[in-house]
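Engineer: sequence? don't have it. structure:
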């Protein structure tokens, strides 16, 4: 039997992948991340499945549940909010499963930043405006950031920023980025993208902190900073340019 780390997506039950849904349907044990997992997503689990809310569990207890489920002959689902490759604690769980000799597989999911960008109706890479996206966070009551991975360092590149776990430090974010992006830089905040309680704010870097506080947004939000958020006058991508030589390109039978 196998432990399945499954990206649950941003919240909406229909934004889990087909593979993830099908895996859930056959797992007799499912560990899920508390209130971030809606009931209609857990409804994909089979009747009689044991559901374990991990919100109040430490890492050792979570891994113990995974190991015990595997050794009991069950397939085990470990749901991760968004995509397991980003801020999911999969690395330390996988390390412990390796030590215990327990096999596991990872199924990707729709990451929170992608769902939030879809809500905004924006592409995050716009020709000659922004071609790089930095995914990062700020430190609050959490693991220390590695040396050099600071907002100032990322801001100096001028890249589009997608900040996780940072909305409770929105004043700090704005203060550190203002020297690099300027007060009029577009900013967007999307809370609980794809869920019933979804909230969207758009504004300037020098105003966004006040908007966030006025809206009462305090958790589960993405912050985007960058000129791509309001870009209008930009060239078309070279990929589809009429001047591009397509003579050597393979032809699709479907046009």
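Structural biologist: Arrived safely, thanks for sending. It should be emphasised that the depicted structure is a prediction, and the values quoted were computed from it without experimental measurement.
Engineer: contacts and neighbour counts: CA atoms only from here.
Structural biologist: OK.
Engineer: Quick check: which element contains the nearest residue to residue 225 once chain neighbours are set aside?
Structural biologist: Spatial nearest neighbour of residue 225, excluding adjacent residues (CA to CA, 6 or more residues apart in numbering): residue 187 at 4.7 Å. Assigned by DSSP states H and E, residue 187 belongs to strand 186-191.
Engineer: putting a second one here so we can go through both:
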């Protein structure tokens, strides 16, 4: 029986899709894509004659009905979403509805925008002796956030932080982070449409990032990155240290002397 393939693409660049995701997309008879979010150039990978439906104006019921219709006709179906579909993709509700209809599904992960953003900046979220944890979250809006996960409470951990879906309230984000214990000197960055051709990057600290974002005219489709991992202090890892022994290499005593 035909299954519905949930395919996560990349954060923007159409080449940042996995080979498995690409193959599913290229073979699909019906593609239901998140038109307000995914790069439309991804549809270039579709075969001639493939049906392409933009879900931007569809309801959950519309999406499921389209999937059910296609599966009943033994057509291959791809639900094309962004690379963030394992974080903020609303696929759970689609999967639950498919289960009710006894329609099979598979999930093919994509490349998240928080990974694309770090790559664009040439940074990694964990730095030895600086930070070894990453918090991915969002500011409360029309979708509420549990009190225990407020930005102020999460800020108390002083970890690396990536904040989705919140750039429109960057000023409030900064206030909550400062109230939670981050210093005004904490490095911060905002990346608009990471890996897209019109990507825009703003760097600063919690003292000035809100002003810089406003001056840059960034109001949506952006990530806020906060933490000392963006700063100038760092330590090299032990992984490639010549004096460090691990399973695949024996350390050399006094190698650095």
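Structural biologist: Cool, the structure landed. Nothing here was measured: the structure is a model prediction, and the numbers come from that model.
Engineer: Please name every helix or strand in contact with the strand holding residue 187 of the first structure.
Structural biologist: Counting by 3 or more CA pairs under 8 Å, 6 or more residues apart in numbering; DSSP states H and E, the packing neighbours recorded for strand 186-191 of the first structure are strand 199-204, strand 221-225.
Engineer: of all the ones you listed, which lies closest to residue 180 of the first structure?
Structural biologist: Closest to residue 180 of the first structure of those is strand 221-225 (CA to CA; 10.9 Å).
Engineer: Please say which position in the first structure residue 119 of the second structure maps to.
Structural biologist: Residue correspondence to the first structure (TM-score structural alignment): residue 119 of the second structure is matched to residue 118.
Engineer: picking up where we left off before, so what corresponds to the residue nearest to residue 225 of the first structure in the second structure?
Structural biologist: Residue 187 of the first structure maps onto residue 188 in the second structure, by TM-score structural alignment.
Engineer: wait, what's in contact with its match?
Structural biologist: 203-206, 209, 224-227, 230 (CA atoms under 8 Å, 6 or more residues apart in numbering).
Engineer: now do residue 32 of the second structure
Structural biologist: With CA under 8 Å, 6+ apart, residue 32 of the second structure has these contacts: 52-55, 63, 77-80.
Engineer: List just the nearest of those to residue 23 of the second structure.
Structural biologist: Closest to residue 23 of the second structure, out of all of those and judged by CA to CA, is residue 78, at 10.6 Å.
Engineer: Does the closest one belong to a helix, a strand or coil?
Structural biologist: strand (DSSP: H, G, I helix; E, B strand; the rest coil).
Engineer: try residue 175 of the first structure
Structural biologist: Three-state call for residue 175 of the first structure (three-state DSSP): helix.
Engineer: Next: the one 4 residues further on.
Structural biologist: Secondary structure, three-state DSSP: residue 179 of the first structure is helix.
Engineer: The stretch 101-250 of the second structure: helices as residue ranges?
Structural biologist: Along the stretch 101-250 of the second structure, counting by DSSP state H, counting those that start in this stretch, helices occupy 113-121, 151-155, 170-179, 209-216.
Engineer: Including mean neighbour count and distance to residue 162 of the second structure, could those helices go into a markdown table?
Structural biologist: Output for the helices of the stretch 101-250 of the second structure, formatted as a markdown table (neighbours: other CA atoms under 10 Å; distance: least, CA to CA, whole Å):
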| stretch | mean neighbour count | distance to residue 162 of the second structure |
| --- | --- | --- |
| helix 113-121 | 19 | 7 |
| helix 151-155 | 20 | 11 |
| helix 170-179 | 19 | 11 |
| helix 209-216 | 17 | 14 |
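Engineer: can the ones you listed go into CSV with extra columns for distance to residue 8 of the second structure?
Structural biologist: Shown next, in CSV, are the helices of the stretch 101-250 of the second structure (distance: least, CA to CA, whole Å):
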stretch, distance to residue 8 of the second structure
helix 113-121, 11
helix 151-155, 27
helix 170-179, 27
helix 209-216, 28
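Engineer: Show me the one of these that comes nearest residue 40 of the second structure.
Structural biologist: Of all the helices of the stretch 101-250 of the second structure, helix 113-121 comes closest under CA to CA, at 16.3 Å.
Engineer: And the contacts of residue 32 of the second structure, which is closest to residue 139 of the second structure?
Structural biologist: Ranked by distance to residue 139 of the second structure (CA to CA), the contacts of residue 32 of the second structure are led by residue 55 at 24.8 Å.
Engineer: Now for the closest residue in space to the closest one that isn't next to it in sequence: which residues touch it?
Structural biologist: With sequence-adjacent residues excluded and distances taken as CA to CA, 6+ apart, residue 55 of the second structure is closest to residue 34, at 5.3 Å. Shown in contact with residue 34 of the second structure (CA under 8 Å, 6+ apart): 54-56, 80-82.
Engineer: What separation is there between the alignment partner in the second structure of residue 213 of the first structure and residue 184 of the second structure?
Structural biologist: Mapped onto the second structure by TM-score structural alignment, residue 213 of the first structure lines up with residue 214. Residue 214 of the second structure is 18 Å from residue 184 of the second structure, where distance means CA to CA, to the nearest Å.
Engineer: Please apply the same query to residue 241 of the second structure.
Structural biologist: As judged by CA to CA, residue 241 of the second structure and residue 184 of the second structure stand 34 Å apart.
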